[in-house]
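In: what's the 3D shape of this:
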Amino acid sequence: MASVAAASAALVIGVANSAVAADHTMHTGDAFGSVTGWSGTAFFNEYGDVVTIKDADADGRGVTMNVYIGDPYGNPRYSFSVGGEGNTNTRKASMGGVYNLPENTDIGFKFCRSPDGECKDYTFHNDN
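Out: Presented below is the predicted three-dimensional model:
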């Protein structure tokens, strides 16, 4: 029983630390039909250029992250999506190509509820 409790506590701490460790957190607009929650949450870690998105609402919609060089209206770099409450999707520099974001450059993010396209814009300086 004690080992199950310890394993559960380690899992909770591990999940909490991954969100706390993010350099930047982003949210989509409100969940469909809600004024208190978000349809999606995203995290950007500069070290390794890790971008993770999560569908946070069982509303029948997904979320899409669009990544740009500069600001959210700059040079398009890549886009990816996920759907289904609790599901996540990640892109990172170790995947190569467009996922390896330039250093010492502003990176724009347009994080959208899909398919209706309600978006929030973010810009962060990638200096790691």
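
In: CA only for contacts and neighbour counts going forward, please
Out: OK.

In: what's the closest non-adjacent residue to residue 58?
Out: residue 85 (4.9 Å; CA to CA, 6 or more residues apart in numbering).

In: quick check, the one you found in contact with residue 53.
Out: No. Using CA atoms under 8 Å, residue 85 makes no contact with residue 53, being 11.4 Å away.

In: quick one: which of these two has more around it?
Out: Shown here are residue 85 and residue 53; by other CA atoms under 10 Å, residue 53 has more neighbours (27 against 17).

In: surely the more buried one is in contact with residue 41?
Out: Yes. With contacts counted by CA under 8 Å, residue 53 reaches residue 41, the gap being 5.9 Å.

In: how about this one, so we can line them up?
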Amino acid sequence: MKRSHKFTGIAGLLTAVALLGAPEAAAADHSVKTNDADPGGVAYFTEHGDVVKVCDIEADGWAVGVDVYWNGGSYTLKAGGNGNCKSTDANTHDIPENAYVNFRIYLYKSGTAYAYQDTAQWYNDH
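Out: Predicted coordinates:
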């Protein structure tokens, strides 16, 4: 009986850890961070559903933006404040299938734009 209880506790803990960590990690196909020493922003791209999410990940007074562009279209997402995120999907911005999609992530604040930028390009096959 005691042995069974211990197994249930460990299994329950492992299940809880898996459920807490899995959604974010499993959902995004790609990610890119700002190019500062301690990155202040991150953008995620999930091909199925054309989900783009940008997050401010540091309390540094800077906001984060990501420009998303492909042949024939573009848009920008911005988020400010540590822990805040913005996202969009195919319902708002339909990215064509079988196309290269470009991302430019950067930090900005009053008087300064496109600081610590980095770029990435991924092929959207979904």
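
In: re the thing from before, secondary structure class of the residue nearest to residue 58 of the first structure, three-state.
Out: At residue 85 of the first structure the chain is in coil, as set by DSSP: H, G, I helix; E, B strand; the rest coil.

In: that one maps to what in the second structure?
Out: Using TM-score structural alignment as the criterion, the counterpart of residue 85 of the first structure in the second structure is residue 82.

In: which ones are touching that match?
Out: Counting by CA atoms under 8 Å, 6 or more residues apart in numbering, residue 82 of the second structure makes contact with 56, 57, 58, 59, 60.

In: go on, residue 120 of the first structure?
Out: 27, 28, 29, 110, 111, 112.

In: let's see that with 7 Å instead.
Out: By CA atoms under 7 Å, 6 or more residues apart in numbering, the contact list for residue 120 of the first structure reads 28, 29, 110, 111, 112.

In: looks to me like it is in a strand.
Out: Yes. Membership of residue 120 of the first structure in a strand is supported by three-state DSSP.

In: the counterpart of it in the second structure and residue 39 of the second structure, how far apart?
Out: By TM-score structural alignment, residue 120 of the first structure lines up with residue 118 in the second structure. Applying CA to CA, to the nearest Å, one obtains 11 Å for the distance of residue 118 of the second structure from residue 39 of the second structure.

In: ok, back up a step: which contacts among the contacts of residue 120 of the first structure does the second structure share?
Out: Retained in the second structure: 28, 29, 110, 111, 112, out of the contacts of residue 120 of the first structure (criterion both residues aligned by TM-score structural alignment, their matches' CA atoms under 7 Å).

In: from the chain's centre, how far out does the helix or strand hosting the last one sit?
Out: Assigning secondary structure by DSSP states H and E places residue 112 of the first structure in strand 105-114. For strand 105-114 of the first structure, the gap between its own C-alpha mean and the chain's C-alpha mean amounts to 9 Å (CA atoms, centre = their mean, to the nearest Å).
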